[in-house]
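**Q** Would you be able to build a 3D model of this:
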Amino acid sequence: MSRNLSTSMQVSKTVIETEHGVVAAQHRIAAEAGAAVLAAGGDAVDAAIATSFAIGVVEPWMSGPAGGGGLMLWRADEGRAYALNYGMRSPAALDPAEYPLNKDGKSDDLFPWDTVEGERNVQGATAVAVPGLVDGMGKMHARFGTIPWAELLSPAIALAKDGLLVDWFAALNIASSTRALAKDPDAAALFLEDGQWPTVSGWTALADKRLDMSTMARSLQELAEQGARAMYDGDLAQMLARDVQDKGGSLSAEDLRRYNAFFSDPLSFDYRGTRFDVLPGLTAGPTMQEAMKVMAARALDATVPGAAAYGAYTDGLDAAYATRLETMGYDGETHGHEGCTTHFSVVDKRGNMVSQTQTLLSIFGSRVVSPSTGFLLNNGIMWFDPVQGRPNSLAPDKPCLMNVCPVLGSKGDTRFAFGASGGRKIVSAVTQLASFVADFDMDLADTFHQPRIDVSGGDTIVADETLPDDVLAALRSKKPVVTTKRTIFPYAFACPAGVMRKNGKNSGCTEIMSPWGDAIAENKGSA
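**A** Below you'll find the predicted structure:
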């Protein structure tokens, strides 16, 4: 499978089928850590925990222990799904009056909020929310884990001790945020060289260029030895809170002590004979459900997605975003930097599945590093509207409205776990991927190589330029269309990762343009 990016180059990713478990992640090294856990006898939950911590080391600007997110879990032996929410919250001592609005202008980060003086809701310690990821992983392990907690963190600890390899893609990500990182001395010390992005490992150099992650390694070791709640009740909590407060933020040790990730029933719905489970509450799960409700009332193309299908995607997503912005809290139109998020999906040989999204929100989060813990900190406060009197207005001790949309699907003997990173682009991507399987019986390779559009509540449709002319013409009859390529950087569309189980065989795939993304089988082969 391939799609033309120019007259001379084609890009595709190979998808294999295997009876073994598979981990599909935005970074191959993290996927390998999860696959090794599967090979050692762990199940999908064990592999997800190992992948979660490992990926926070190898792409720290996307996620990490100081972030949050959400998860969908399928237990094959029970025949049911679980939802786990470990989203971020605003600190209890946060004072909205300390985030005064500028008289004019819009933020140039993820959301076009009215700007706050000094970008206090976007950059720096004042943008840090209460992180939830570690507590979420701890609760998942306590309920479903089969391998000792410390063993699951050992790959991440080893990676942190080795240091972060600065290849061309790492250098590109760091370069994109150099000015912002330079504002925090500890972030600059970790990621920059003399205020500039680090030198890239040479083409023929014998020694790799690596960043010192030893402080993070020590913190991860403490989590491994003392358990997940060390992040919330132990010395780590005290150090993290002190570092944030020393830099002007309001996060306290009491905020961390009171944090509690929670399991719930999923939001489940049927669509054309396919059963879906998504996260309920302040996530993009309800948005996906509403989009597919509109799509279900439309006649689609017979065998492959065409003008009718993409038209239905547009109408469904437009309607769903109108509801989201009016009732769940306005979360703005994504522009500028893309979301600092990662997604991975896992399936084990017994059919258990995990679809997991975790995020710092912006790329490099708040662009602040906690010197005592080595953790890059989130900027979850930016999820709130700084204007008061709205559903999602900034307030103390309040859950954040998240864009995450991990999904599980079941159609006949086919079960799949999809999700994506990419801010507000996530739900557009996941909805279309779900339709490609539900409506057109695509396998995983066809699903991930099929061109997509992005409809995220704005005035335009962003469309893959390889879509047929009749599809583009039909879209232009609805609203303005901007065509673009699927590129390595920046991503015009979300960056998905997914696994599928069909006829007892497992497969996995990631965004075809992701240079680090890969799906790894537990027998150590690429999937």
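**Q** hey, let's count contacts and neighbours off CA atoms from now on
**A** OK.
**Q** Now A519. Nearest residue, chain neighbours left out?
**A** A24 (3.9 Å; Cα to Cα, 6 or more residues apart in numbering).
**Q** and the helix or strand where the one you found lies, how far from the chain's centre?
**A** Element membership for A24 (DSSP states H and E) is strand 22-25. In this view, strand 22-25 has its centroid 14 Å away from the chain centroid, taken as Cα atoms, centre = their mean, to the nearest Å.
**Q** how close does the closest residue to F276 other than its chain neighbours sit to G70?
**A** Using Cα to Cα, 6+ apart and skipping the chain neighbours, the partner closest in space to F276 is G409 (4.5 Å). For G409, the distance to G70 equals 17 Å [Cα to Cα, to the nearest Å].
**Q** Comparing those two, which residue is more hemmed in?
**A** Per other Cα atoms under 10 Å, whichever of G409 and G70 has more neighbours is G70, with 29 against 23.
**Q** any residues touching stretch 237-248, and which ones?
**A** Stretch 237-248 has contacts (Cα atoms under 8 Å, 6 or more residues apart in numbering) with 124-126, 128, 230-231, 250-253, 256-257, 370-373.
**Q** List the buried residues of that stretch.
**A** Under the neighbour-count criterion of 16 or more other Cα atoms under 10 Å, stretch 237-248 has A237, Q238, M239, L240, A241, R242, D243, V244 buried.
**Q** can you map out the helices along the stretch 1-150 of the chain?
**A** Taking DSSP state H, counting those that start in this stretch as the test, the helices found in the stretch 1-150 of the chain are 28-39, 44-58, 133-144, 149-162.
**Q** ugh, wrong one, the stretch 401-527 of the chain
**A** Under DSSP H, counting those that start in this stretch, the stretch 401-527 of the chain gives helices at 426-440, 444-449, 469-476.
**Q** any idea which of these is most buried?
**A** Across the helices of the stretch 401-527 of the chain, averaging neighbours per residue (mean count of other Cα atoms under 10 Å) puts helix 426-440 on top, at a mean of 23.
**Q** Tell me where the stretch 101-250 of the chain has strands.
**A** 101-106, 114-116, 164-165, 210-211 (DSSP state E, counting those that start in this stretch).
**Q** picking up where we left off before, format the helices of the stretch 401-527 of the chain as TSV; extra columns: distance to S219.
**A** Formatted as TSV, those follow (distance: least, Cα to Cα, whole Å):
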stretch	distance to S219
helix 426-440	31
helix 444-449	37
helix 469-476	50
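**Q** Of all those, which one comes closest to L394?
**A** Among the helices of the stretch 401-527 of the chain, the nearest to L394 by Cα to Cα is helix 426-440 (23.1 Å).
**Q** Please generate a structure for the following sequence too, so the two can be compared:
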Amino acid sequence: MASSLSRTMQTRKTVVETKGGVVASQHRLAAEAGAEVLRVGGNAVDAAVATSFVVGVLEPWMSGPAGGGAMMLWRADEGKAVAVNHGMRSPKELRVGDYPLSGRGMASDLFPWEHVTGDVNVQGAKAIAVPGVVDGLGQAHAQYGRMPWADLLAPAIAHAREGMLVDWYAALIIASATRALALDTDAAALFLEEGQWPTISGWTALAEKRLDQTRMADSLAIIAQDGPRALYDGDLGAAMARDVQDKGGYLSVDDLRAYRAQMQAPLSMTYRDARFHLVDGLTAGPTFAHAMGDLETRDMGTKPDAFAAYAGALNGAYAARLGQMGDTGESPEAPGCTTHFSVVDRDGNMISQTQTLLSIFGSRVVSPSTGFLMNNGIMWFDPVQGRPNSLGPDKRCLMNVCPVIGEQGDRRFAFGASGGRKIVSTMTQMASFVTDFGMDIEAAFHHPRIDVSGGPRVVADEAHTPEVLAHLRADHQVVTTPRTVFPYAFGCPAGVMRKGDTNTGCTEIMSPWGDAALEDEGTTA
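**A** Okay, the predicted model is just below:
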């Protein structure tokens, strides 16, 4: 039965068409920063750099300079896709013996791994992996950017100097992790008020409450002035590594100096009359390709048939992912709560960038010298030894990220999503919505979805028709739920689309901050 709320209220986001560029991000002000770069002559890569750093300031629990991820680029002038893998790595000095299994069964966080004593692979300094996003952005900018690097970081520095506004949504997110944040003195000082979640102003109050992000602003200014490698080769990175080691973690100066993101050929695949470009290696790109390859063999004639096909294909793809993928360490040259944004400029260049700290608030540890909230990338590893993705030193993390560039006829799109294990389900369905059913971006983002993430159940949006739900229940255990602001039962996508010379953009309809910003006139969609 549908909830009374879903029967009485519909949520929609407006999609505006433009000949200029579009930036779609999970935070409106980050999208606006990218759009402003386009207005002053920057290209899609320039806009992506600005958007990435701003969203790391304004949505700090999802991503930031101490995180990692992956990017897909489309070069309109060359007619080719380029992948940038800036995923995290485990530190070289990590000791597997420090992550003993508790014998309590499965852990309760994002992955079906065995529980580790004290959750040290999930929270705290030992959960911190080597970050990669800044080097990835730096490499993309060095090869394809147009504007000066320092100019692109200026908006993020300005936002950090002002401090992130603690509105009702920010307070809700912080409240959801208060106990964990309180365990780290520096995280508590940044996000909490006397050990409690922050209060917000009353309905009629004019006073604003903001986080004190001045230390982060100072660090971003160093990266702006000295370049992206300042976080890896300079005093800033050394200070961050020292902070982590002082709190019991393994991150070292040597880890940072050795880190390099990988610019590589994409994993490209044909699907019926469409083509998709993905980041290969230890991402969700191969899992997406597995699911789409399976879909191509299934009956997709009607919507009920299609959703039954999605469930079957995704179950198979996730079983292969969790059972076979991982960095075994045999080949050092092998290709390797999250946010996503997409960019298209007026020339048709595109960016699809997913970046993450992994869990919400990452390791729940703040580096006091840099002001950066640190990742918990170690949780990406299976703590049981002898498996493809087993925990070990100096290994690439198996990421869930799945930025996609798709092509079909005169349409091209750059989609991606946040949501951990929900990302592949989201991207598979939205790619199919566009290519199998001819949906434009507005229809694709508003259409109800399912989630199949390797567990025993199919989670279905209660807005589905009875016919779709009946087809799913014929072969699967199904639970229905509404699309809500918090928590998200499904992935949280953002994307742009280009048809001919017209660009559009949209974000997850339930995201209270998500929006698309247009190059023309500073209008938001």
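**Q** And the TM-score between these chains?
**A** Here the TM-score for the pair of chains, by TM-score structural alignment, normalised by the length of structure 2, is 0.96; 513 aligned residues with a Cα RMSD of 1.2 Å.
**Q** measure the most far-flung residue of structure 2 relative to its centre to A170 of structure 2 for me?
**A** In terms of distance from the mean C-alpha position of structure 2, T204 ranks first, at 34.7 Å (Cα atoms, centre = their mean). The gap separating T204 of structure 2 from A170 of structure 2 is 18 Å, by Cα to Cα.
**Q** E222 of structure 1: which of the strands of the stretch 101-250 of structure 1 is closest?
**A** strand 164-165 (19.7 Å).
**Q** What count of nearby residues applies to L300 of structure 1?
**A** L300 of structure 1, neighbours per other Cα under 10 Å, totals 19.
**Q** returning to that earlier point: of all the helices of the stretch 1-150 of structure 1, which lies closest to L444 of structure 1?
**A** Minimum separation from L444 of structure 1 across the helices of the stretch 1-150 of structure 1 (Cα to Cα) falls at helix 28-39, 17.5 Å.
**Q** Against which helices or strands is the closest one packed?
**A** Contacts defined by 3 or more Cα pairs under 8 Å, 6 or more residues apart in numbering; DSSP states H and E place helix 28-39 of structure 1 against strand 22-25, helix 44-58, strand 518-521.
**Q** Now tabulate the ones you listed in a markdown table and tack on mean neighbour count.
**A** Output for those, formatted as a markdown table (neighbours: other Cα atoms under 10 Å):
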| stretch | mean neighbour count |
| --- | --- |
| strand 22-25 | 37 |
| helix 44-58 | 29 |
| strand 518-521 | 30 |
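**Q** Show me the one of these that comes nearest H343 of structure 1.
**A** Closest approach to H343 of structure 1 among the helices and strands packed on helix 28-39 of structure 1 is made by strand 22-25 (6.4 Å; Cα to Cα).
**Q** What's the average distance for the closest one when superposed on structure 2?
**A** With the two structures superposed, strand 22-25 of structure 1 lies on average 0.2 Å from its match in structure 2, counting by mean Cα distance after the TM-score superposition for structure 1.
**Q** Which elements pack onto that strand?
**A** Using 3+ Cα pairs under 8 Å, 6+ apart: strand 22-25 of structure 1 touches helix 28-39, strand 339-347, strand 495-502, strand 505-510, strand 518-521.
**Q** so which of the helices of the stretch 1-150 of structure 1 is the most packed in?
**A** Stretch with highest mean neighbour count among those: helix 44-58 (a mean of 29; mean count of other Cα under 10 Å).
**Q** Structure 2: matching residues for that helix?
**A** Helix 44-58 of structure 1 corresponds to residues 44-58 of structure 2 when matched by TM-score structural alignment.
**Q** how far is that stretch from where the chain is centred?
**A** Its chain's average C-alpha position is 13 Å from that of stretch 44-58 of structure 2, according to Cα atoms, centre = their mean.
**Q** can you check stretch 79-94 of structure 1 too?
**A** How far stretch 79-94 of structure 1 lies from its chain's middle: 14 Å, per Cα atoms, centre = their mean.
**Q** got the contact list for P480 of structure 1?
**A** By Cα under 8 Å, 6+ apart, P480 of structure 1 lies in contact with D459, T460, I461.
**Q** at 6 Å instead, please
**A** With contacts defined as Cα atoms under 6 Å, 6 or more residues apart in numbering, P480 of structure 1 is in contact with T460.
**Q** same check, this time on A48 of structure 2
**A** Not one residue lies near A48 of structure 2 by Cα under 6 Å, 6+ apart.
**Q** Look up the closest residue to A50 of structure 1, ignoring the ones flanking it.
**A** L152 (4.8 Å).
**Q** For G132 of structure 1, find the nearest of the helices and strands packed on strand 22-25 of structure 1.
**A** The nearest among these, by Cα to Cα, is strand 339-347 at 14.1 Å.
**Q** what's the mean deviation for the very next helix or strand once past the closest one versus structure 2?
**A** Next helix or strand after strand 339-347 of structure 1 toward the C-terminus (DSSP H and E): strand 353-362. For strand 353-362 of structure 1, the mean deviation from structure 2 after alignment is 0.2 Å (mean Cα distance after the TM-score superposition for structure 1).
**Q** Strand 353-362 of structure 1 maps to which residues in structure 2?
**A** Aligning strand 353-362 of structure 1 against structure 2 (TM-score structural alignment) gives residues 350-359.
**Q** and if you look at stretch 371-382 of structure 1?
**A** Under TM-score structural alignment, stretch 371-382 of structure 1 corresponds to residues 368-379 of structure 2.
**Q** what about the matching stretch, how long is it end to end?
**A** Using Cα to Cα, the two ends of stretch 368-379 of structure 2 sit 22 Å apart.
**Q** Contacts made by it with the rest, please.
**A** Stretch 368-379 of structure 2 is contacted by residues 66-67, 121-122, 127-129, 215-216, 219, 357, 362-363, 365-366 when judged by Cα under 6 Å, 6+ apart.
**Q** Same check on stretch 408-420 of structure 2?
**A** Contacts of stretch 408-420 of structure 2 (Cα under 6 Å, 6+ apart): 274, 337-340, 352, 400, 403-406, 423, 491-500.
**Q** rerun at 7 Å
**A** Applying Cα atoms under 7 Å, 6 or more residues apart in numbering, the external contacts of stretch 408-420 of structure 2 come out as 110, 273-275, 337-340, 342, 350-352, 354, 400, 402-407, 423, 427, 435, 491-500.
**Q** What's the ChimeraX syntax to select whichever of those are buried?
**A** Selection of the buried residues among these in ChimeraX, burial being defined by 16+ other Cα under 10 Å:
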select :110,274,275,337,338,339,340,342,350,351,352,354,400,402,403,404,405,406,407,423,427,435,491,492,493,494,495,496,497,498
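**Q** any idea how far G316 of structure 2 is from D294 of structure 2?
**A** Applying Cα to Cα, the value for G316 of structure 2 to D294 of structure 2 is 8 Å.
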